[in-house]
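*Asks:* Pasted the sequence and its predicted model underneath.
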Amino acid sequence: MEEETIGINEVVVTALGIEKEAKTLSYNVQKIEAQEIVAVKDASFINSLAGKVAGVTINSSSVGVGGSSRVIMRGVKSISGNNNALYVIDGIPMPDLSAEQPEGVFAGAGQTGDGVSNINPDDIESISVLSGPSAAALYGSSASNGVVLVTTKKGQKEKLSMNLTNSTVFSSPLILPEFQSTYGQSETGSYYSWGDKLTTPSRYDPADFFQTGLNISNSLSLSTGTEKNQSYVSVSTVNSQGIIHNNDYDRYNFSVRNTSSFLEDRMTMDLGFMTSHVREQNMTSQGQYFNPLIPVYLFPAGDDFSKAEIFERYDASRNFKTQFWPYGDQGLSMQNPYWITERAKFTNRKERYMINATLRYKLADWVNLSGRLKLDKNNSRYEKKFNASTNTLFASENGYYSLNETETRQLYGEVLLSINRYFNDEMFGLTANIGSSVEDVLYNQDLYGGKLHGVANLFTYSNVNPSTSEALQSGYQKQKQAIFASVQLEYKDRVFLDMTARNDWASTLANSKTKSFFYPTVGLSGIMSDLLHLKSDLMPYLKLRISYSEVGNEPDLFLTIPTYGLASGYPQTQTRMPNTDLRPERTKSWEAGANMFFFKNKLKLDATVYKSSTYNQFFEPTLSSSSGYTSVIVNAGQIDNKGIEVMANYNDTFGKLKWSSYLTWSLNRNKIVELLPGWTNPVTGELISLSELDMGGTGSYKMVLKEGGSMGA
């Protein structure tokens, strides 16, 4: 066991930021080191995890540089709720700052990045991925879909050290659709390309529309420290240009962290500050509107695309340049693709500030008391500017302007008592944690905008036509309180029994009969190579593990209480019926696995099988008008996921050459067991049941969920 090329006694960060030896865990945790994240830098470090973690699907957005990423662990579980993993920074959950996702085939213009993309990847020490509910249960309902734990760097006990890095990455489209170039337009001015055979094959190539993308990252960090005090400071810049012209992303980060010990090292204080300033421009639309790829891909074969490159021409009657696009909108609200990138501007400026403080006191050699506070504030200023002659569906003849300002503030506090003690000459061990947390999130939004009148291309509030303007002032405040505990019993450093429990009180369940929700986990693991004396040079280590868990997923805001809006100074009641019987979604899950080392610990192999069942799904059936409402959110339905995860990691050294490689494989099978078997309206007695659910669509495309079918990946 002396040679630990990979590290049998590797320490990983688990729930609540608690460090544990990997061999003691009864669930699967996959750790990614910092050098694997920054080897090839992406504007969002989450995309760098793709292919490195088994059972985790990472879909980077195609909106362009700086876009958000979707992280799905062990399959889609919820029909209408949240399916994305929770991000935790230094043990503290991060609020959901992701932009509104595209709905349907039309929306999606100007989508922006999520909150985690604001973090400087050079500040990251390591990442732990908790893909199963057993691993993530201590974080509550927010972690029902797994957790990405990010541990940031802090100062080291050494002389002053400086690290300066630069990364320059070029990008281009890998694969484009193939288009025929033999037949031309079916009629003049049409985008249909199944007309007469061309005398000379078309030379039009959609690839000509794209440019070479460029991502330049620079980072400078300083680290210094003594036995009593350590400090870390970093600054970084990211400047990116997407493969579509005018899709730009700029990010500027600054962070500082100080760790100090007092009272003969019995007290430790950790203070940190991080800020980021981001500018995003023209994130590519995912829908039909303002998507330049629609006219690029549908441009008629045989026609001259260079005409479209001169996207605006002087209009003598208006004394300024207007859009040139002789093909019309073709019923698809199409516009000149170059006009979309140059004269339909979506700009988002974001400022984020994170302040955190941790105080830890050693009451005895085997017991610690700690407290954590974090303030996370995010401000966003999102502008839309459409020049005159933009399609009249979106703007007047003079243009369009809107400004949407949002503020999100998260305040998080936690108290934790930790016990770690051995008995009977270290034959038995006890590790226990008990604590409480509160999370308070405040959100405010101010929006005003509309079509312009008076002066063309004057983008001010005063030039917005008040008769067609949109004004919105909204906000909410939600809070979640929790108590939690975990216990691990250990026998001879070979057998480990894990138990956790958590109870949440969520404000989203105000006025419901379910005031709180409780969920437990239990797990057992054993190092069989020690218990059964199976050690050998071929396989020096074998651990088997099994665990069971239950977790919840709270409903959205304002579903259990009546709400009122204001229009023209008069209150208006909601059309959705409040449901005081609403309960959280529940997921029951079990997993079993093995962790093995081979060839003197150079090869590590992890294998896991799992099955989960998510029930009490949220549905919104339509109600008859006699009820006084149009719809209601109810609990029903069940989705099952089962699968296999395999990860192999090989590390070796050949002289001065270090070799490290990963291989991951996963399989997930998803089944819709039940939708809405029957719900009775307590007001009218109406019985509602669904065996099919229409999720919407357009044209000949429609997404339908059916019992016995599957959903998502």
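*Replies:* Nice, I can see it. Just so we're clear, the structure is a prediction, and the values are computed from it rather than from any experiment.

*Asks:* all contacts plus neighbour counts: C-alpha atoms, from now on.
*Replies:* Fine.

*Asks:* count of residues packed around the residue lying closest to residue 354 once chain neighbours are set aside?
*Replies:* Nearest residue to residue 354 in three dimensions, chain neighbours excluded: residue 376, at 4.5 Å (C-alpha to C-alpha, 6 or more residues apart in numbering). By other C-alpha atoms under 10 Å, 20 other residues sit near residue 376.

*Asks:* Check whether residue 376 sits in a helix, strand or coil.
*Replies:* Judged by DSSP: H, G, I helix; E, B strand; the rest coil, the three-state class of residue 376 is strand.

*Asks:* how near is it to residue 357?
*Replies:* 12 Å (C-alpha to C-alpha, to the nearest Å).

*Asks:* circling back: was I right to think the residue nearest to residue 354 contacts residue 355?
*Replies:* Yes: counting by C-alpha atoms under 8 Å, residue 376 touches residue 355, with 6.6 Å between them.

*Asks:* Could I get the full set of strands for the stretch 351-500 of the chain?
*Replies:* For the stretch 351-500 of the chain, strands defined by DSSP state E, counting those that start in this stretch occupy the ranges 367-386, 400-423, 428-451, 470-491, 495-506.

*Asks:* hold the first one in mind and look at this next one:
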Amino acid sequence: MRKVLLLLSVFTFLGASSLFAQDRVITGKVTSAEDGSPLPGVNVVIKGTTNGTVTDIDGNYKLSVPESGGTLVFSFIGLESQDIEIGNRSSIDAVMSSDIQQLSEVVVTALGVTREKASLGYATQDVEAEEVTKAKEQNFVNSLSGRVSGVQIKQNNNFGGSTNVVIRGNASITGSNQALFVVDGIPIDNRTGNDAYQTAGRYGYDYGNAASDINPEDIESINVLKGAAATALYGSRASNGAIVITTKKGESRKGLGISVSTGFTVGKIDKSTFVEYQDQYGAGYSNYYYGNDGGPFDDFYDVNGDGTPDLIVPTYEDASYGEKFDPNLNVYHWDSFVPESPNYGKAYPWLAAKNTPVSFFETAYTVNNSVSLTGGNDKNTFRLSYTNYSGSGVLPNSQVHKNTFGFNGSSQINDKLTASVGVNYVNNDVIGRNSTGYGDNIMANFRQWWETNVDVESLKDLYFQTRRNVTWNMYDAGGGDYDPIFWDNPYWTRFENYESDTRNRVFGNFVLKYDINDWLSLTGRATLDRYNEVREQRRAIGSVASEFGINKLDEQSGYQREDRAVSEINYDLFMTANKNLSPDLNLYAMLGFNIRQNSFESVLASTNGGLAIPRLYTLSNSLQENPFPVETLREKEVAGVYANVNLGYKDMLYLELTGRRDQSSALPVGNNVYFYPAASLSFVFSEVANASWLNFGKARINYAEVGGDTDAGNVYDYYLREPNFSGGVLTRARIYKNNPDLKPERSKSFEFGLEASMFNDRLSFDFAAYNTNTFDQIMTIEVSRATGYRYKTLNGGEVNNKGLEITLGGDIIRSQSGFNWKASLNWSKNVSKVIELVPGVENFVLGSYQGGVSLNATVGEPFGVIRGTGFQIDPASGKRVVNSSGYYIAVPDQIIGNPNPDWLGGLTNTLSYKGVSLSFLIDMSKGGDVYSLDMHYGQGTGIPVSTVGTNDLGNDWRLPVSQGGGIKLDGVKEDGTPNDIYARADYYGGVFYWGNSSRNPGELTVYDATYVKLREASLTYSLPKSLLGNAIQNVNLSIVGRNLWIMHKNVPYADPESGLGAGNAQGYLSGSYPTTRTVGFRVDIDF
């Protein structure tokens, strides 16, 4: 600490000593000759001296000059330098031509500091704000997909669901691999908060990313910092990269600026991502399965009273492997036993349903309205905004309402002191998120366990007519038991067993900046991000019994509520210096302190044994005594000191050194202090290259180390409370053994890059290659139960990620007639490998799932591989081996898939002519695998069209083999000869029941996750200014679309991006929701 204070004193002394040379102050603004926009990062120097400064984010500068005047030199890489005589003026503005390197060459880096991109020795990539706002996505993060190389944006289709954002691969085995979001210097909590049952694919809700609270209408710019060297100043939490967002600010202007935006979209499901139902067979499990005279029908009851047993659909089943449809065959269906049904007491033809579950989905819509007020003068500026977003999903009773208020203000208190404040308030209300996974999930019902004879419109009519759980899936319709056995009426599920959640969030900052002199400043900043959330789940009386509540018991009704409070406070104090040490040597330096305080509080409570009064959802309405609530409090503090030095020589050679030292309360004393350095070197070779075609060229190289801590509560053991017994207080030990010897996680990364712009900026590229090792990971492994525990937290494990990134940009056509065609291409490839785990452990299970599969970290394999039963392969022919029944032979515990894509790509094209602009984005992912439980069970129960067909003999697959049916699988027999055996396909459990280890391996429902998508398209018309008058500045009319066309995919009946939600375990589909294709319009008006 003494050394740090000494350095600050030296900085202050140097700054104070220069004050004696000040005579008067020149101020001004530098703008672009092309569009009048402010130019930040421009060097302003008194000619012949080292006295100078740089313009701020708004293009403003101030500089002390001699009383005698002199000449100001304005310079910036790619811009034409200007020399302007000072004379007696106190204000000098400059307008600079920017035809080579425009505003994108100045970026906002770590801690919100504006830097000249040429001086950076690491990879960054900008995204224009318009690219993430035009389509009016509820979660703006989705709009980043395909736009940034090296960033995998995986958006599932859950209503209001989370988005997986991973930069340069998964590095942590059990920790978070999500990128850090930073808004105006405010680190944003981006957790999902989904519980263990949800992430394990059993049941529960995907509550989305908290970063979705960021209002895209307020975004000015986005800069993605990809490597550890770029994010070192943020500390360990940004080891996965950072997405740095700068919001719109006020500006000095005449009058009040008003911007109004409105947008409306409608959406329908993409039918290629939902089941295509077969229409040849109905309810049941085939004659073989039942073995009764009625075949797949019940023939035990006389329904019409004529003394003869009647044929009744087996309503207690949930499969479509029954009798072939026959319009001449009349049977009693499920609704024949519902008094309110027009079919009550009637037998009617045995036909496929006219309205399949496709008709269950509704038309989604969104409405987004935004208004902002901007104003200011040369001393004070402000921007005030309000956005209202509302919409519904494709599922009945799914709604979201979000209100966002934002304020940014700044004030130049005097020539040296500037204050700024930013405050954002977000209220987010959601009703009707969809359940996920295998449990109480309508999509699991529709995709895995359904009867193709059931008409969804009939279910809808009877629910709204009766408001009862009138289900197709009755225990025993013929015997008079009409209660649901496995599945509720889907409309009952959506309107009675619904969830709701409310989040109120405040995040903001307060900044004081004191300019000690022209090249030295001191900044103090405090930031806050806090939100309170209430999550409620309901199960109505009369529902199918399912796991519910704290005790996770099968209950037919119940109510659960969770209250959460999450907060993060950061205090920063840092000094920055930007000084020309000589005409050829520039110094940029930063020295600062940070204190971060994190808090997480939650109370989870539920009823027990069901509800006493129908439709009264309170904790006091419990049939039995409520279980102890689960109360959680976790607090953590990290104190850090950081420093950064960048030396630039002749705007050509830059050396940057960074270091940070953190002390974390979440680690044990003795191991809770960790230091991590970073160094980079960049060479702007275009400054010395004698090539007229080369506008800009730079080579860069960097090395960085990062240390990381863990969540609070992993060091020392603690106990859990149990209900009191006989007046005594009871506690019990946890099954997790904590570790007082934990040490920080570590990672080391190396990066090389090359970027250039040429041919008058018609072509540009950025190339990066990287290699990162993360080791000493903090992970929890299983231990012998003889220890008294099941799991222990320790250090161990190493994961390597290496890859390539390429970004290409070009003006394919740039004409004086006004027609322009710009294109950009992003491509990246990441290869991960688990180097080691802990001694004696070769495999770590990230998650075990229904269907006998798991996602794993296996030594020597890519991160997250899928394990399950695989094919037996004949070594001579390389073909799959079948057994004597014609089924593929299954080999247990094999690696059957790798969820990581081979490469990612995105292609953006923008064609413009005068006021008309057409833009479209093609998003691509090559390779990777996904396991589908939907196909595992769906084919076993005979639901999709892929389960019907004819064999090479011309006979129906579902006929008995003795009658010429069955399927001859491609492969060889155990003796190596070609397969000539027809496997049975005439009953549940036959050739289509993938995953049964005695027949077929789970590998048969692992699919290639490759996709090519027309992710977004927009057509914009900017009205000519001649039509607008004086009051209106701009009017833009846009037609927009998202997820318009899946041009190629291999996963049947689903979107390859679907999943349970964000997190480390990817590559598993269960009850996945279809993609929503949206189109709409947008109007933007500036006054």
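*Replies:* Nice, I can see it. A quick note: this is a predicted structure, and the numbers were derived from the prediction, not measured.

*Asks:* one step back: residues in contact with the residue nearest to residue 354 of structure 1?
*Replies:* By C-alpha atoms under 8 Å, 6 or more residues apart in numbering, the contact list for residue 376 of structure 1 reads 352, 353, 354, 355, 409, 410, 411.

*Asks:* End to end on stretch 82-99 of structure 1, go ahead and measure it.
*Replies:* This stretch, stretch 82-99 of structure 1, spans 14 Å end to end (C-alpha to C-alpha).

*Asks:* Same check on stretch 189-209 of structure 1?
*Replies:* Using C-alpha to C-alpha, the two ends of stretch 189-209 of structure 1 sit 21 Å apart.

*Asks:* Which residue is the nearest non-sequential neighbour of the aligned partner of residue 373 of structure 2 in structure 1?
*Replies:* Counting by TM-score structural alignment, residue 373 of structure 2 corresponds to residue 222 in structure 1. Excluding its sequence neighbours, the residue lying closest to residue 222 of structure 1 (C-alpha to C-alpha, 6+ apart) is residue 162, at 4.7 Å.

*Asks:* so which helix or strand takes in that neighbour?
*Replies:* Using DSSP states H and E, residue 162 of structure 1 sits within strand 161-171.

*Asks:* if we can go back for a sec, which of the contacts of residue 376 of structure 1 are conserved in structure 2?
*Replies:* Mapped onto structure 2 and checked by both residues aligned by TM-score structural alignment, their matches' C-alpha atoms under 8 Å, the contacts of residue 376 of structure 1 keep the contacts 352, 353, 354, 355, 409, 410, 411.

*Asks:* Give the burial count for the first one, as a bare number.
*Replies:* By that I understand residue 352 of structure 1. For residue 352 of structure 1, the count of nearby residues is 21 (other C-alpha under 10 Å).

*Asks:* Quick check, it in contact with residue 377.
*Replies:* Yes: contact criterion C-alpha under 8 Å: residue 352 of structure 1 and residue 377 qualify, at 5.7 Å.

*Asks:* any idea how far the residue of structure 1 positioned farthest from its centre is from residue 182 of structure 1?
*Replies:* Going by C-alpha atoms, centre = their mean, the residue of structure 1 most distant from its centre is residue 199, 51.0 Å out. Counting by C-alpha to C-alpha, the gap from residue 199 of structure 1 to residue 182 of structure 1 is 8 Å.
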